[in-house]
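Engineer: got a predicted model here, sequence first, then my questions.
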Amino acid sequence: MTLNTPALDDEARAEELLLSVQDSLRDLRNAFKALKERADMGEDVKGAEIKSNFRDLGTVLVNCQKLETTLAEARQKRGSGGHGGAVLDLDAARAEVRCALGRIRACCRAGSVSE
């Protein structure tokens, strides 16, 4: 039987976006590390650079929290019993049954399997 599962699609999308946010966090960590190294070497680090990185960090953290919440909600929907928001695709189920019956007919060479 074929099920369309919006909750699983939402979950997959949220996981994909969360990986992207994690990449952004890694990039920001590297940027802060580079700024620290520059400052440790006595190079002049502008306050604007630091403020910009902190602003970006705040944005990424907010996005990360939102995605984690979305992911938790999608997982909760999936685990809440029933079909987890799944919708029955009757046309696809019908096609699967027809295909299975066709294989049975071919295998058994029986004309007694109903159409």
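Structural biologist: Sure thing, it's come through.

Engineer: contacts, neighbours, all on C-alpha from now
Structural biologist: Noted.

Engineer: name the helices or strands packed onto the helix or strand where Asp23 lies?
Structural biologist: Using DSSP states H and E, Asp23 maps to helix 6-40. The helices and strands touching helix 6-40, judged by 3 or more CA pairs under 8 Å, 6 or more residues apart in numbering; DSSP states H and E, are helix 47-79.

Engineer: contacting residues around Leu57?
Structural biologist: 25, 28 (CA atoms under 8 Å, 6 or more residues apart in numbering).

Engineer: switch the cut-off to 7 Å
Structural biologist: Under the criterion of CA atoms under 7 Å, 6 or more residues apart in numbering, the contact list for Leu57 reads Leu28.

Engineer: one more to weigh against that first structure:
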Amino acid sequence: MTTETETNWLDEEVGIVTAQLRDLKAEMVRLQARARNGDMAAAKEAQKTVAEVRTFLARAAETEARLAEINGRHGGARGYALDLDGARVAIRCRLDRLRRCHGAG
């Protein structure tokens, strides 16, 4: 059985990761729209967003490891299932499209 501290930590982390992913997705959509409209300043902002994506992925990996640890000890963590591989693929695809918009190769 998970402890209250573990449950609170997990609930908080899942909420944070979900919010970050939602924010990063919205930012990438905004940057893509700006790039399509010829706003080259969007490229600099894209660099910042890429750094945020890296931070997100590190935090998601930490959460995933902690969840695996809890699952290993307790045989399940209240049905939480983060599709981190899917999130990574989606983020990489968006970054690739953004790079193509700016001709970065």
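Structural biologist: Now that the structure is in, tell me what you want to look at. Keep in mind that this is a model prediction, so the values were computed, not measured.

Engineer: before we move on, back to that, identify each buried residue in the helix holding Asp23 of structure 1, please.
Structural biologist: Residues 6-8, 10-11, 14-15, 17-18, 21, 24-25, 28, 32, 35 are the ones in helix 6-40 of structure 1 that count as buried (16 or more other CA atoms under 10 Å).

Engineer: ok, average deviation of that helix from structure 2?
Structural biologist: Once fitted to structure 2, helix 6-40 of structure 1 is off its aligned match by 1.5 Å on average (mean CA distance after the TM-score superposition for structure 1).

Engineer: what angle do that helix and helix 47-79 make?
Structural biologist: Interaxial angle of helix 6-40 of structure 1 relative to helix 47-79 (axes from the mean of the first three to the mean of the last three CA atoms, to 10 degrees): 160 degrees.

Engineer: and helix 6-40 of structure 1, how far from the chain's centre?
Structural biologist: Taking CA atoms, centre = their mean, to the nearest Å, one finds the center of helix 6-40 of structure 1 at 14 Å from the center of the full chain.

Engineer: cool, and stretch 44-64 of structure 2?
Structural biologist: Worked out by CA atoms, centre = their mean, stretch 44-64 of structure 2 lies 6 Å from the chain centre.

Engineer: in structure 1, which residues correspond to it?
Structural biologist: Aligned by TM-score structural alignment, stretch 44-64 of structure 2 falls on residues 48-68 of structure 1.

Engineer: how close does the matching stretch sit to structure 2?
Structural biologist: Counting by mean CA distance after the TM-score superposition for structure 1, stretch 48-68 of structure 1 comes out at 0.7 Å.

Engineer: may I see the buried residues of that stretch?
Structural biologist: For stretch 48-68 of structure 1, a neighbour-count test (16+ other CA under 10 Å) marks 53, 57, 60-61, 64, 67-68 as buried.

Engineer: in a markdown table: the residues you listed, plus distance to Ala93 of structure 1.
Structural biologist: A markdown table is the format used below for these (distance: CA to CA, whole Å):
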| residue | distance to Ala93 of structure 1 |
| --- | --- |
| Asn53 | 52 |
| Leu57 | 47 |
| Val60 | 42 |
| Leu61 | 43 |
| Cys64 | 38 |
| Leu67 | 33 |
| Glu68 | 34 |
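
Engineer: follow-up on the earlier one: of the buried residues of helix 6-40 of structure 1, which is the nearest to Ala92 of structure 1?
Structural biologist: Checking those against Ala92 of structure 1 by CA to CA gives Pro6 as the nearest, at 16.4 Å.
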